[in-house]
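Novice: Sequence first, predicted coordinates after that:
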Amino acid sequence: MKKIVKFQWLSVLMLAFLLVGCGTADEKAKEDTSKQGAQTEELGYKVKDDRGEEIAFDAVPETVISLAPSNTEILFALGVGDKIVGATDYDTYPAEALEIERVSDSMVFNSERILGLNPDVVIAYTVGEKDALKVLEDAGVKVFVIQSATSFEDVYGDIEQLAKVMGVEDKGKQLNKEIKEKIAVVEAKVKDVETPKNVYYEVSSPPNIFTLGDDTFQQDILDAAKVNNVFGDQKGWIQVSEEEIITKNPEVILVPSIGDKDVVGGILGRNGWNTVQAVQNKQVFSLDEDTLSRPGPRIGEAVELVAKAVYPELFQ
């Protein structure tokens, strides 16, 4: 779990009282000096990012570049999406994000264009591109790094961090409260499920099949929906074989939607998969890829999508 550091706004207010009667000239001079110091003191704040770097801000950023769709969604959910001047090719939600200038394909960003936009802060996605980020920092751009979330708690922490950066801490707390409430509603509907169904979640299709295990925020989605991930005994992103999946014999298969491609039909028609319960019973469901893959404000919706697909009778 990432550590979130709390900070307080620093402010000092000096009040000058009118001296009457026997006040000396020296006392008045000291008072005037204190008053001027209070008027000229600069206000600012610092927020620690996921590198452990304390990023100092003299004022709340007015222009922001987001280098990850999840962070873009968080910023919009916090009510400051209108401050984003640069985003990635995959920033598609909410609809307003489509109007933002593209400065990255999520893997490589256009540092020249970012510098040209002169943002108050760049919200970077991970600590992986240290050299690339250094180009921006060497040019004087503030870079705030959010590391990829591996749990719901990480997502809540990301929201808190960005809310602090953007000066909307109360909105951050309210957003996390609303997300948790949405998840709680789903958990209440599935709480009486005695035997969770065995589920296989396919991230990518053959020939290179990937799924996910523990230490991913998607595992938290599956847990909250009260389903059993057949690969939950492993950690992270896992490459698996068709034989392993067939042996696991899941009752339900979940697969992210990919454009207009018939991903469900593709799984139902795979050679050798006709012995799998999910295929035999046609319990293969395509779910919105962005909702399930982005560690942002829609994780509550993701839990609901999974629970509705696996236990539709509980949502009638």
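Specialist: Thanks, I have the structure now. Numbers count the residues shown, from 1 in each chain.
Novice: Only C-alpha atoms from now on, for both contacts and neighbour counts.
Specialist: Fine.
Novice: Show the residue spans covered by the strands in the stretch 101-250 of the chain.
Specialist: 102-104, 121-124, 143-145, 198-201, 209-212, 228-229, 237-240 (DSSP state E, counting those that start in this stretch).
Novice: who touches the fourth one?
Specialist: Okay, so that is strand 198-201. 211-212, 227-231, 245, 250-255 (Cα atoms under 8 Å, 6 or more residues apart in numbering).
Novice: cool, the second one as well?
Specialist: Contacts with strand 121-124, where a contact means Cα under 8 Å, 6+ apart, come from 61, 63-68, 71, 141-146.
Novice: what about versus this one:
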Amino acid sequence: MPTGSRVRGSGFRVRTGLAVGLMLALALSAATEPAGAQPPRVIALAPHLAELAFAAGAGDALVGTVAWSDYPAEAAELPLIGDAFRLDLERVLGLDPDLALAWEGGTPAAAAERLEELGIEVAWIRIGRLEEIGSALVEIGRRLGRPDRGQQAAKDYRSALAERPEPAEADLPTFYQVSERPLYTLGGRHILTEVLRRCGARNIFADLDVEASAVDYEAVLARQPAVIVAGTEPGGDDPLQRWRRDRDHLPDDLSLIAVEPDTLIRPTPRIIDGIDLLCRLLP
């Protein structure tokens, strides 16, 4: 009997040790669980960043965004914290975010530094080319706790982009008008330059090493565009009225096209729709 008692006691100690080990393992697993299991509270510092968060399946992590964040509809319902260049820090603090999505090349460095001083992590998102929209979807999905959905969104986008390759030649001289007064256009750094190339067109101000710039009316004419594309808002004034008024002094074959700008110039998956529309409208 004593020997059997010792055997049973040993088994009990083994089972107890295994149970304790399992509990410790579970505790360590919980302590080291990826932050993605509980999405951070996030603010988007540009309209396209809010749209990308929703496209990556992580819109529910957003607690605030900036003016003109109007797509999808859920983005327009989020609290506003300012615009792409000026933030209301009191509103930001009231939302208690722990992560801010910043626009590399657009968000002022001083604004990002102030957020970091307040203990808010800043994630810079760079999109300079169409292919980088896919990378942004992956990164945002990862940072906001939806890695699988971000990767799937990127895969879908890249597949759609691959179906729309650049033609061998892109030589249709095209002027893109952001605004009439002052007369603003987009330069070589802006993704629109690549969008135009997908449709066989050439940005006549692609040599400007900037995202956007004011230009002179005479400078536009000197570059002899065959097409003028102007962004327009529903219910707004005709953005091409000056060109139409001066039609007698312009080439007879100059094409004037007005388009809704968001799908053309916002670096999000919807830019595929913008490419398709522009390619249909260009002569």
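Specialist: On my side now, so go ahead. The structure displayed is predicted, hence computed values, not measured ones.
Novice: Would you pull the TM-score for this pair?
Specialist: Once superposed, chain against chain, the TM-score is 0.81 (TM-score structural alignment, normalised by the length of the second structure); 272 aligned residues with a Cα RMSD of 3.1 Å.
Novice: closest to Asp89 of the first structure out of the strands of the stretch 101-250 of the first structure?
Specialist: Among these, strand 102-104 comes nearest to Asp89 of the first structure, with 5.8 Å by Cα to Cα.
Novice: how far apart are that closest one and its match in the second structure?
Specialist: Taken over the aligned residues, the distance from strand 102-104 of the first structure to the second structure averages 1.3 Å (mean Cα distance after the TM-score superposition for the first structure).
Novice: what's next to that strand, contact-wise?
Specialist: For strand 102-104 of the first structure, contacts defined as Cα under 8 Å, 6+ apart pick out Leu67, Gly86, Ala87, Thr88, Asp89, Phe109, Asn110, Ser111, Arg113, Ile114.
Novice: need the contact list for the fifth one.
Specialist: Under the criterion of Cα under 8 Å, 6+ apart, the contact partners of Asp89 of the first structure comprise Arg102, Val103, Ser104, Asp105, Ser106.
Novice: I'd like to know which of these are buried.
Specialist: Arg102, Val103, Ser104, Ser106 (16 or more other Cα atoms under 10 Å).
Novice: and which of those residues is nearest Glu202 of the first structure?
Specialist: Using Cα to Cα, Ser106 comes nearest to Glu202 of the first structure of these, at 21.8 Å.
Novice: The closest one matches what in the second structure?
Specialist: When the second structure is aligned by TM-score structural alignment, the residue opposite Ser106 of the first structure is Ala84.
Novice: give me every residue that touches that match.
Specialist: With Cα under 8 Å, 6+ apart, Ala84 of the second structure has these contacts: Leu45, Ala46, Pro47, Val66, Ala67, Gly106, Thr107.
Novice: Among those residues, which lie within helices?
Specialist: Counting by DSSP state H, the contacts of Ala84 of the second structure place Pro47 in helices.
Novice: out of the contacts of Ala84 of the second structure, which is most surrounded?
Specialist: Leu45 (31 neighbours; other Cα atoms under 10 Å).
Novice: follow-up on the earlier one: can I get the strands of the stretch 101-250 of the first structure in a markdown table with distance to Lys189 of the first structure?
Specialist: Below are the strands of the stretch 101-250 of the first structure laid out as a markdown table (distance: least, Cα to Cα, whole Å):
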| stretch | distance to Lys189 of the first structure |
| --- | --- |
| strand 102-104 | 40 |
| strand 121-124 | 37 |
| strand 143-145 | 37 |
| strand 198-201 | 18 |
| strand 209-212 | 25 |
| strand 228-229 | 16 |
| strand 237-240 | 29 |
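Novice: quick one: which of those is nearest Leu78 of the first structure?
Specialist: For Leu78 of the first structure, the closest of these is strand 121-124, at 14.4 Å, according to Cα to Cα.
Novice: Against the second structure, what's the mean shift for the closest one, could you check?
Specialist: Mean deviation for strand 121-124 of the first structure: 2.3 Å (mean Cα distance after the TM-score superposition for the first structure).
Novice: so where is that strand in the second structure?
Specialist: Using TM-score structural alignment, strand 121-124 of the first structure lines up with residues 99-102 of the second structure.
Novice: now stretch 241-249 of the first structure
Specialist: Going by TM-score structural alignment: stretch 241-249 of the first structure matches residues 216-224.
Novice: burial count for Leu186 of the second structure?
Specialist: 26.
Novice: can you check the one 3 residues further on too?
Specialist: One way to gauge burial is a neighbour count; for Arg189 of the second structure, by other Cα under 10 Å, it gives 18.
Novice: any idea how far the alignment partner in the first structure of it is from Trp237 of the first structure?
Specialist: Under the alignment (TM-score structural alignment), Arg189 of the second structure pairs with Asp215 in the first structure. Taking Cα to Cα, to the nearest Å as the measure, Asp215 of the first structure falls 9 Å from Trp237 of the first structure.
Novice: Check Val279 of the first structure too.
Specialist: For Val279 of the first structure, the distance to Trp237 of the first structure equals 23 Å [Cα to Cα].
Novice: Neighbour count: these two, which is higher?
Specialist: Shown here are Val279 of the first structure and Trp237; by other Cα under 10 Å, Val279 has more neighbours (21 against 14).
Novice: and the residue lying closest to that one once chain neighbours are set aside, what does it touch?
Specialist: Closest residue in space to Val279 of the first structure, ignoring its immediate chain neighbours: Leu268 at 5.5 Å, by Cα to Cα, 6 or more residues apart in numbering. Leu268 of the first structure makes contact with Asn274, Val279, Lys282, Val284, according to Cα under 8 Å, 6+ apart.
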